[in-house]
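> 3D, please:
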Amino acid sequence: MNNGVVVITGGSRGIGAASAILAAERGFDVVVNYAGNLAAAEAVCAQIIRAGRKSVAVQGDVSKPEDIERIFNAADALGPLKGLVNNAGVVDVAMRVEDVDLARLERMFAINVYGAMLCAGQAVRRLSRAHGGTGGSIVNLTSGAAKLGGANMYVDYAAAKGAIDSFTVGLALEVAEHGVRVNAVRPGVIETDIHASGGDPDRVARMIEAIPVKRAGTAHEVAEAIVWLLSDASSYTPGSILSVTGGRASLP
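Just a heads-up that it's a prediction; the model follows:
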């Protein structure tokens, strides 16, 4: 099985790494983008290669257009692009809105929103039949915070992910007729190290009682949703936002 090449931003850890490995198991060659941890990215690539697929680790900050171009040039060298997972993202320490400064907002939106949009633009230019492509899939990562608001903690992060919700629907309508499916996955409370990177390593344990299924999700469970949307099994599913939240923030 050869499903072509998929670019996964932020693919060296957490949901990105789980998605990269699962995508390889389902027949994709994978470009593993990473921000700074080369060893972690290479470890993911090694698992992909053991699964019989091709893989390359590419350093890049998705807030920088020149880095995005390098990521997609690496994908071109690997083979025909068939998918993009806009997974790279950042959170920050818990903070109320009155204490948030411009530097924090610029970083939050540059990586979580601008980077996703610029990466999607590169993907569309390769995938769209209007540009000579053969179609494919873009999967954005949003968050339960986009619906819950992140009050007293991460309103800026929630707002950035709300922008991804709108972007997903708008781009899906723009490119569906040209063979490109655009969807999003909305993770809830997931056991990854993003909580520690935001200065709150114990957040998952505190949130358990607020989750209807009474447990956190795993990166693999989110990856299953992502890779389904990458695959031809989702061929009649553009413009959807699939919640993987354990029942929290799942309802309209």
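
> make it CA atoms for all contacts and neighbour counts henceforth
Fine.

> Just want the most central residue of this protein.
The centroid of the chain falls nearest to Asn87 when counting by Cα atoms, centre = their mean (2.0 Å).

> What distance do you get for that one to Ala18?
Separation of Asn87 from Ala18 (Cα to Cα, to the nearest Å): 11 Å.

> again, but for Gly188
16 Å.

> Return the set of buried residues in whichever helix in the chain runs longest.
Using DSSP state H, we find that the single longest helix of the chain is helix 155-175. If you call a residue buried by 16 or more other Cα atoms under 10 Å, then helix 155-175 has these buried ones: 155-165, 167-169, 171-172, 175.

> Stretch 88-102 too?
So for stretch 88-102, counting by 16+ other Cα under 10 Å, buried means Ala88, Gly89, Val90, Val91, Asp92, Ala94.

> before we go on, could you also do this sequence so I can check it against the first one:
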Amino acid sequence: MTLVVTGGSRGIGAAICVLAAARGHDVVVNFSGDPAPAREVAERVRAAGRQALPFRADVSSEDDVRALFDAAAELGPLTGLVNNAAITGNTPGRLDSYEVDVVRRTLDVNVTGVFLCCREAVRRMSTRYGGAGGAIVNISSTAARTGSAGEWVHYAASKAAVDTMTYGLAQEVASDGIRVNAVAPGMVHTGLHEAAGMPDRLEKYARQIPMGRAGQPAEIAEAVLWLLSPSASFTAGAVLEVGGGR
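Below is the predicted model:
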């Protein structure tokens, strides 16, 4: 089984890569910046006895995405895709504080990037194109429902688009042997918050989470791997929220 994980070098993406290897997947670890974390994740995949290929690609670039999926063929026929790569675009603020270039870049990565990767995956996995089928899991966010007011409304909107794309694509390709679903994490311990200049963000919001804490990347990875697995064989078009009840 060959799995492409976009944004696989850190946080939730890295946790997905490592757990996928433990569950029998060979993994393409996509990254767009510093290669060192991707190489480290690849080594953890290999330590689990699976093949790994770290590959640099900007998911908003059509040429990069094609190259990413062509390279994945080195590990074997594609069986799965996790669209995890995403950006918030800026430090938090109200919608009226954002420059249009920031919003465009966020939509390019978070929406166009998911579209491009889904398209290439379908072209390789669909029985319509001679493939054997497979599964796609898009990483959304509970922000698509809550709106992320005062922080990242544009980001929340991009994740709402991912939810809609998930549902629509699931209907298009279910008869082609491909299941498409999404996981929508809530507050999760990753480097995103500190990078945005909000190191205390999770502590601030923990009081609003019924379970009283933020999640861990490994908890999101478990939901993703379930949706990729045969155990979810009758699940398509679902958006599974993993947010501690918030």
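
> Please state their TM-score.
Once superposed, the chains reach a TM-score of 0.98 (TM-score structural alignment, normalised by the length of structure 2), with 245 aligned residues with a Cα RMSD of 0.7 Å.

> picking up where we left off before, show residues contacting the helix or strand following the longest helix of structure 1.
As assigned by DSSP states H and E, the chain's next helix or strand after helix 155-175 of structure 1 is strand 180-187. Residues outside strand 180-187 of structure 1 that contact it (Cα atoms under 8 Å, 6 or more residues apart in numbering) are 124, 127-128, 135-144, 165, 168-169, 171-172, 175-176, 222, 225-226, 229, 235, 237-245.

> can you rerun that using 6 Å?
Here strand 180-187 of structure 1 makes contact (Cα atoms under 6 Å, 6 or more residues apart in numbering) with 128, 135-144, 168, 172, 238-245.

> Where does the residue mapped onto Phe72 of structure 1 from structure 2 sit: helix, strand or coil?
Per TM-score structural alignment, the equivalent position to Phe72 of structure 1 in structure 2 is Phe69. Secondary structure, DSSP: H, G, I helix; E, B strand; the rest coil: Phe69 of structure 2 is helix.

> again, but for the one 4 residues further on
At Ala73 of structure 2, secondary structure determined by three-state DSSP is helix.

> Who are the contact partners of Met1 of structure 2?
Going by Cα under 6 Å, 6+ apart, Met1 of structure 2 touches His25, Asp26, Thr79.

> quick one: the spatially closest residue to Gly244 of structure 2 that is not a sequence neighbour from Arg246 of structure 2, how far?
Nearest residue to Gly244 of structure 2, sequence neighbours excluded (Cα to Cα, 6 or more residues apart in numbering): Met211, at 5.3 Å. Distance, Met211 of structure 2 to Arg246 of structure 2, by Cα to Cα: 9 Å.

> same deal with Asp34 of structure 2?
Per Cα to Cα, Asp34 of structure 2 is found 33 Å from Arg246 of structure 2.

> okay, the two: which has more neighbours?
Looking at Asp34 of structure 2 and Arg246 with other Cα atoms under 10 Å, you find the greater number of neighbours at Arg246, namely 16 against 10.

> hang on, the earlier thing: check which helix or strand the residue nearest to Gly244 of structure 2 maps to.
Per DSSP H and E, there is no helix or strand for Met211 of structure 2.

> Show me what it aligns to in structure 1.
Under the alignment (TM-score structural alignment), Met211 of structure 2 pairs with Val213 in structure 1.

> and that match, how many neighbours does it have?
13.

> And for the one 5 residues further on?
Using other Cα under 10 Å, Thr218 of structure 1 has 18 neighbouring residues.

> And the one 3 residues further on, by the same measure?
Applying other Cα under 10 Å, we find 16 other residues in the vicinity of Glu221 of structure 1.

> For it, which residues are in contact?
Contacts for Glu221 of structure 1 were tallied using Cα under 6 Å, 6+ apart; there are none.

> tell me which element it falls in.
Using DSSP H and E, Glu221 of structure 1 sits in helix 219-230.

> Against which helices or strands is the very next helix or strand once past that helix packed?
Using DSSP H and E, the helix or strand that follows helix 219-230 of structure 1 in sequence is strand 241-244. The helices and strands touching strand 241-244 of structure 1, judged by 3 or more Cα pairs under 6 Å, 6 or more residues apart in numbering; DSSP states H and E, are strand 180-187.

> Find me the equivalent region of the strand it packs on in structure 2.
Using TM-score structural alignment, the residues of structure 2 aligned to strand 180-187 of structure 1 are 178-185.

> Would you map the helices across structure 1?
Using DSSP H, helices in structure 1 cover 14-25, 38-50, 65-78, 102-109, 115-127, 145-148, 155-175, 194-197, 203-207, 219-230.
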